[in-house]
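*Asks:* Sequence first, then the predicted structure, then my questions.
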Amino acid sequence: MFPIILRRLALSIPLLVIVSAITFVLESFVPGDPARTILGINATQEQYDALRATLHLDQSIAAQYWLYLRDVLGGDFGDSLFTGESVLGTINQRLPVTLALVIGATGLSTLVGVLLGVYSATRGRFSRRLTDVVSLLGSALPNFWLALMLVSLFAVRFPIFPATGYTPFAESPGQWAAGLVLPVVALSIGGVAMIAKVTRDAMLTTLGLDYIRTLRASGVGRSSIIWKHALRGCGLPVVTAVGLTMIAFVPGTVFVENVFTLPGLGTTVTEATNQHDLPVVQGVALTFTVMVIVVNLVVDVLYSFLNPKVRVE
């Protein structure tokens, strides 16, 4: 298991460098000038040139990236160009909101998706077709549209949940949970569709294997065969689907957080991109990349438990 973890961590280092480089280059093409935005239109040319030199904006993209990379390797992610706050401080403050969305949506998608997949695999052709329809709709409908529909229905027409805003867990656990219901549901719809279809297909394949027929012939109960033996045999494809779904939720939070005005990393990176606040954009991009690496690492560890051959390899 430890060689798998070490190998994954070693591969993550060049990934972080590549992501940071691509983000740096793409951000340089965004229209706008941070120095002009900070100083305003009334600043003199001397003030403008001095600020550009202070921010290293007068140097080439390669030189700017090298200075940034050097600071990051030293543990300094810089400060926001507009607020002056530490990038790490901003990320630490906003990260819990994004994590709550991603973890909540993953849990809901896994629970509903697995139950729906098992049900459709064991209840006949109609339920299988229904799962296909649900999967198609869930994959086709965009998160931001679903979020707007949920707000319109469950926050405006029927004021059950708050439409926007976020309450920290320490202030009120009840309001914290209520404020996350609609965002989590909006984010998880696509994940439910994917996990349900993968679970259904894997369950159908597993139920046709020889050892399942042997269990039936031995008098093992139907529920035990489905939930204890067959579902375990579906572990690898289901875990893969859950991992891919969780990774997809990470960028998906950008749209959902902006619809519900949640103070997470999604709204942070949107505001920073509009302001050309490169240190914040870079910090959020690296945080998202680390989240993806952690998810892949957890999936690899689960693989080693579900399939001992992985540990040998």
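*Replies:* Yep, it's here.

*Asks:* going forward, measure contacts and count neighbours with C-alpha atoms only.
*Replies:* Will do.

*Asks:* Which residue, other than its chain neighbours, is closest to V184?
*Replies:* Closest residue to V184 apart from its sequence neighbours, by Cα to Cα, 6 or more residues apart in numbering: A105 at 4.9 Å.

*Asks:* Next, the buried residues of the one helix or strand the one you found maps to.
*Replies:* Taking DSSP states H and E as the criterion, A105 maps to helix 87-122. For helix 87-122, a neighbour-count test (16 or more other Cα atoms under 10 Å) marks 87-88, 90-91, 94-99, 101-102, 104-110, 112-121 as buried.

*Asks:* ok, second structure coming up, stack it against the first:
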Amino acid sequence: MTTLHAKVTGTPLGRPGPGLRLRRWRLTRGSMVSMVIRRVFTAVPLLLLVSSLSFVLLSLTPGDAARQILGTRGTPEQYEALRQQLGLDQPVYEQFWHWLSRAVTGDFGTSIINGTSVAGEIWARLPVTLSLISGAILVSVVVGVAGGVFSAVKDGWLARAIDALVLVVWALPVFWVGSMLVVVFAIKLEWLPAVGYVPLSESPTAWARSLALPVFALSLGSVAAVVKQTREAMLDVLGSDYIRMAAANGIPPRSLIFRHALKNAAIPVVTVVGLQTIGLFGGAVLIENLFAVPGLGSLLVTSALSNDIPAVQAVAVVFTLVVIIVNFAVDIAYGLLNPKLRSS
């Protein structure tokens, strides 16, 4: 049977021939393309829903930008004239339509408070936030997966200490962690700067030093979540029958853990990493204001306090796009890790 199969296909039994591999590749590519199309069509109504809800909620908040600009010294006539100039006297649906008609072309309008382009402000601050989030994700994945695998494989007081530490770290508020890091590493030890941000183009070393404390404070909770999920997934896989059989067949422990067990435990880990990535953008709002990092989080807070609706709307749209992109990346990772999920 083996000889006959080899003669017909030109490949050993159990190994797909070139035609079968090509058909599988085409099926995989078609499934991924259809998934991309579905995600794009679901992203459009989600963006519209988020932008409309945020616009309505902002319009219901007390005060407006005209009073923020004029302060207490403006006369009623000046106040009404400025409202008309800014378009704040129009109904909410007309204001939203004017904003939406420009936003679809990439024009998020002009900041009501300082008169600058909102899109320009977004592009200037986006790399700062992405640097912070990327560093936090890297720390979360590397430390979290390593700690989870170690805790699942090793047994003893050290593994139990890691499990207990994870529960404690998970419960710590991010702003408290950031404050303690400033006290210890910036004030007492004077190892790292307490606040501020240095662009990468100016000095890579100063850039890394300025992001060290914010990244550590932001990633600590995510590290705990990844450690816990990795440990539980690894324990579940290591207790399965095929892992026991592979160990009985003499597969080395290192290969058994990293090539077989960790790969099969990766799907729940990818899920929690995706969820933590979305949560990191919420935590970045606190961390950027605590460490005076000029990112999108600090822009969101200052714009919300000033009733700067175009700026808040733009940040909300960008954050929604990030959530969509992260979910899309998680779906792609699912398809790569488990081909059965590509067509689901």
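*Replies:* Received the coordinates, thanks. Quick caveat: nothing in here was measured; it's all calculated off a predicted structure.

*Asks:* what stretch of structure 2 does stretch 171-188 of structure 1 fall on?
*Replies:* Counting by TM-score structural alignment, stretch 171-188 of structure 1 pairs with residues 202-219 of structure 2.

*Asks:* Over to stretch 259-273 of structure 1?
*Replies:* Taking TM-score structural alignment, stretch 259-273 of structure 1 hits residues 290-304 over in structure 2.

*Asks:* before we move on, back to that, after the helix holding A105 of structure 1 comes which helix or strand?
*Replies:* Counting by DSSP H and E, what follows helix 87-122 of structure 1 is helix 125-140.

*Asks:* so how much does that next one differ from structure 2 once superposed?
*Replies:* Once fitted to structure 2, helix 125-140 of structure 1 is off its aligned match by 3.1 Å on average (mean Cα distance after the TM-score superposition for structure 1).

*Asks:* which residues sit against the next helix or strand after that helix?
*Replies:* Downstream of helix 125-140 of structure 1, the first helix or strand assigned by DSSP H and E is helix 143-151. Applying Cα atoms under 8 Å, 6 or more residues apart in numbering, the contact partners of helix 143-151 of structure 1 are 163, 182-183, 186-187, 189-190, 252, 255-256, 259-260.

*Asks:* Also stretch 50-64 of structure 1?
*Replies:* 25, 28, 35.

*Asks:* which residue packs closest to the residue positioned nearest the centre of structure 2, ignoring adjacent ones?
*Replies:* Closest residue to the average C-alpha location of structure 2: T277 at 2.9 Å, with Cα atoms, centre = their mean. Excluding its sequence neighbours, the residue lying closest to T277 of structure 2 (Cα to Cα, 6+ apart) is I137, at 6.7 Å.

*Asks:* so what corresponds to the one you found in structure 1?
*Replies:* Checking TM-score structural alignment: I137 of structure 2 goes with T106.

*Asks:* Report the separation between that match and F154 of structure 1.
*Replies:* To F154 of structure 1, T106 of structure 1 is 22 Å away according to Cα to Cα, to the nearest Å.

*Asks:* Tell me where the stretch 201-344 of structure 2 has helices.
*Replies:* Here the stretch 201-344 of structure 2 has its helices, by DSSP state H, counting those that start in this stretch, at 204-238, 241-248, 253-255, 262-264, 266-290, 296-305, 309-337.

*Asks:* Show me what the last one packs onto, helices and strands only.
*Replies:* Right, the one you point to is helix 309-337 of structure 2. helix 18-60, helix 118-153, helix 266-290, helix 296-305 (3 or more Cα pairs under 8 Å, 6 or more residues apart in numbering; DSSP states H and E).
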